[in-house]
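J.: Need coordinates for the below:
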Amino acid sequence: MSAGPLDPTPLVVGVDGGGSRTRVILADAAGNTLARVEGAGTALTPGHEGVAADIIKSLIADALATVDRTETRPAVCVVGVAGAGQERAAQALWSALASRRVADDVSVQADATIAMDDAFGDSAGVLLISGTGSVAYSRAPDGRLERCGGWGPNIGDEGSGAWLGRRALSVITAAHDGREPDTSLTGAVLTALELESLDDLIPWAAEATPGHYATLAPVVAKVASTGDLRANALISFCVEELSLHIRTLARRCFMDERAAIPVAFAGGLLSKGSLVRKRLEQRLKSAVPGATVRAEDVDAARGAVRRARRLLGVEV
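T.: Below is the predicted model of the structure:
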């Protein structure tokens, strides 16, 4: 028997919004997952918070339709999105979501905050996120929260997918000029972007978003795995940048990178089995000797559900 609009069971929603995709989990008050849906990215850019809110509202509606609860408004919705670490952006998105009545109670958080909820709960640890963008967060043993990176695609996000994609284009244009050695990246990138010549990169780049650049990260990894020197140099540079994020927070929150430090990874570039993750885990053995990398996947949307249940008054 399907649930109707008067069903008393409260629902909660967790939203994880990145630059490339948005994931939504619909759950009951006990934390049982009822539906999962995915859609377009909702990373915040100034003046476009309403677009992100529309995407989130549509995905929540899809999740409710999956369990035949289209007439039910969730009790709590926690939204964690890239860019919400800035108070103005977070407030603008909250206002847009509240006006769209996506839930009785709406909370907007930075994407790393909800990922931390899933990775460590209330315990200490360092979380590194590398997807379209990058950022690291840490909770110190005394409860302090610290951030490293996350300055956005124009001035930061080192070691992210977008960062890696941009640098791949710089490498192949330099190789074309003769400023750098030839690389297999040239043909691989042109094929991936369905372009005929390097000259076509100029109009492509003029319109490209960080998400577009991030689509080139798997291309770089694939070419690196064939032994290409320039692609491997890019991967090594990426790994070094990401390890610096962790080492910086290890020193800031744990006093010493040799201390016992729980570390978790999230984001597409650091998915289990990826080349960047494998090399980063190896690099941490010397850069942050005390790091113990959590093997389980971090699910930021699940962390948002955990926070939503807490706001609902459920002990988690």
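J.: C-alpha only now, for contacts and for neighbours.
T.: Fine.
J.: Can you list the buried residues in stretch 136-145?
T.: Buried residues in stretch 136-145, counting neighbours by 16 or more other Cα atoms under 10 Å, are found at 136-140, 145.
J.: Please provide the structure for the following sequence as well, for comparison with the first:
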Amino acid sequence: MTDDQLVLGIDGGGTKTVARIARHDAPVAVLGEGRAGPSNWLTHGPEVAMQAVIAARDAAFKDAGIANHHANCTCIALAGAGSAAARATVVRHATAAGLADTIRVVHDAEPVLAAAFPDCIGIALLSGTGSIAFGRAADGTTARAGGHGAAAGDLGSAFAIASAAIRASIVTEPPDITDTRSVAALAPAVIAAAQSGNTAAAGILDDAARALAALVHDVARELALEAPIPLALAGGVLVGSESIRGLFTSALDLDHAPTTIVENPVDGCLRLAALPIKCP
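T.: Just a heads-up that it's a prediction; the model follows:
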């Protein structure tokens, strides 16, 4: 197989980076997958982020048994790379690293929409280490809310949940309180505390659910989407906790279609790499 037949999808966030390889004509048939550490462009910086991207890429090619670590097209979705300037910088670094002939960089919520809906119309809500909502209307207009970075106050994120719980003495702060990943990793303990009857923890989760609902409302209002609105959910907080999904749904006063859970946003990266014309 020649590299002009291959597409590479890379999805990076505050916890991990996942890369998958597929054929250009069959992006849903994954040939190999690789994982590496976090690659949030804003939090970890270009050098660390690109090291994770390259490590995940190399692991994916190794998993596929392909010696030449080069693809024809790649779509890279990185948390913290939402601005045009950041995306241009990622492209320069990725080009220098020889990731692919054609390189497309998007923020981390866009592939969630691409993975969930063939026409890429609707709203994607991602809540992991950070949080962001992104939507696209039928005319191609897009809007986003949140996505400023966990430490900058991504409401409803694992970092925000854990930070509130630390302040309330529900969980013990990690040795390095400045390490966003270590702080965010405490979110499951907060969820467990709420399920065990801790009213303060339950209040924190209620606040998080309302904050996430507000992000979706902001995007829906800006785009004036027709009901019922297609809605996709991704990220460890929403995918990993049925209780938070329930709280979020209750807080969401919006006419939406049944939610689509996206467990592997990297599949949306593959689709955007292989069929970019479908999701402009």
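J.: Mind checking the TM-score on these two?
T.: The TM-score (TM-score structural alignment, normalised by the length of structure 2) is 0.90; 277 aligned residues with a Cα RMSD of 2.3 Å.
J.: is it possible to export the buried residues of stretch 136-145 of structure 1 to TSV including distance to residue 269 of structure 1 and secondary structure?
T.: Supplementary listing: the buried residues of stretch 136-145 of structure 1 in TSV, determined by distance: Cα to Cα, whole Å; DSSP: H, G, I helix; E, B strand; the rest coil:
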residue	distance to residue 269 of structure 1	secondary structure
136	14	strand
137	17	strand
138	19	strand
139	22	strand
140	25	coil
145	24	strand
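J.: any chance of these in a markdown table, plus distance to residue 120 of structure 1?
T.: As requested, those are arranged in a markdown table below (distance: Cα to Cα, whole Å):
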| residue | distance to residue 120 of structure 1 |
| --- | --- |
| 136 | 14 |
| 137 | 11 |
| 138 | 10 |
| 139 | 9 |
| 140 | 11 |
| 145 | 12 |
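J.: just those now: which is nearest residue 130 of structure 1?
T.: Checking these against residue 130 of structure 1 by Cα to Cα gives residue 136 as the nearest, at 8.6 Å.
J.: which ones are touching that closest one?
T.: 112, 126-129, 147-150, 245-246, 249 (Cα atoms under 8 Å, 6 or more residues apart in numbering).
J.: Farthest-apart pair in the buried residues of stretch 136-145 of structure 1, please.
T.: Using Cα to Cα, the two most remote members of these are 136 and 140, lying 12.9 Å apart.
J.: what sits against residue 279 of structure 1?
T.: Residue 279 of structure 1 makes contact with 236, 239 under the criterion Cα under 8 Å, 6+ apart.
J.: hmm, try it at 10 Å
T.: Residue 279 of structure 1 makes contact with 235-236, 238-240, according to Cα atoms under 10 Å, 6 or more residues apart in numbering.
J.: cool, residue 34 of structure 1 as well?
T.: Taking Cα under 10 Å, 6+ apart as the contact definition, residue 34 of structure 1 lies against 11-13, 25-28, 63-64, 66-67.
J.: Which of those fall within strands?
T.: Here DSSP state E is the test, and these give 11-13, 25-28 as lying in strands.
J.: what number of residues lie near the aligned partner of residue 168 of structure 2 in structure 1?
T.: Counting by TM-score structural alignment, residue 168 of structure 2 lines up with residue 171 in structure 1. Using other Cα atoms under 10 Å as the criterion, residue 171 of structure 1 is surrounded by 22 other residues.
J.: Give me the three-state assignment for residue 35 of structure 2.
T.: With DSSP: H, G, I helix; E, B strand; the rest coil as the basis, the three-state label of residue 35 of structure 2 is strand.
J.: one step back: nearest to residue 225 of structure 1 among the contacts of residue 34 of structure 1?
T.: Closest approach between those and residue 225 of structure 1, by Cα to Cα: residue 25, at 34.6 Å.
J.: What lines up with residue 67 of structure 1 in structure 2?
T.: Across the alignment, which pairs residues by TM-score structural alignment, residue 67 of structure 1 is matched by residue 64 of structure 2.
J.: what are the ranges of the helices in the stretch 101-250 of structure 2?
T.: Counting by DSSP state H, counting those that start in this stretch, one finds helices in the stretch 101-250 of structure 2 at the ranges 110-116, 158-167, 180-184, 187-195, 199-223, 236-240, 242-251.
J.: Out of the contacts of residue 136 of structure 1, who's the most crowded?
T.: Neighbour counts for the contacts of residue 136 of structure 1 (other Cα under 10 Å) peak at residue 126, which has 31 neighbours.
J.: What does that residue correspond to in structure 2?
T.: Using TM-score structural alignment to pair residues, one finds that residue 126 of structure 1 aligns to residue 123 in structure 2.
J.: what sits against that match?
T.: Listed by Cα under 10 Å, 6+ apart, the contact partners of residue 123 of structure 2 are 109-110, 112-113, 116-117, 133-137, 142-144, 216-217, 219-220, 223, 225, 229-233, 256, 259.
J.: What is the neighbour count of residue 69 of structure 1?
T.: Close neighbours of residue 69 of structure 1, defined as other Cα under 10 Å, add up to 20.
J.: Tell me if I am right that residue 90 of structure 2 is in a helix.
T.: Yes. Using three-state DSSP, the assignment for residue 90 of structure 2 is a helix.
J.: from what I can see residue 167 of structure 1 touches residue 213, true?
T.: Yes. Applying Cα atoms under 10 Å, one finds residue 167 of structure 1 in contact with residue 213, separated by 9.4 Å.
J.: Overlap in contacts, the two.
T.: With contacts taken as Cα under 10 Å, 6+ apart, residue 167 of structure 1 and residue 213 have residue 161 as neighbours in common.
J.: Tell me the counterpart of residue 230 of structure 2 in structure 1.
T.: Alignment note (TM-score structural alignment): residue 230 of structure 2 maps to residue 262 of structure 1.
J.: Distance of that match relative to residue 255 of structure 1?
T.: To residue 255 of structure 1, residue 262 of structure 1 is 14 Å away according to Cα to Cα, to the nearest Å.
J.: between these two, which one's more packed in?
T.: Summary of the neighbour comparison: residue 262 of structure 1 and residue 255, criterion other Cα under 10 Å, with residue 262 having more neighbours (19 against 12).
J.: Tell me which residues touch that one, please.
T.: Residues in contact with residue 262 of structure 1, defined by Cα under 10 Å, 6+ apart, are 119-120, 123-127, 138, 250, 290-294.
J.: same deal with residue 94 of structure 1?
T.: The neighbourhood of residue 94 of structure 1, defined by Cα under 10 Å, 6+ apart, consists of 49-50, 53, 79, 84, 88, 100, 106-109.
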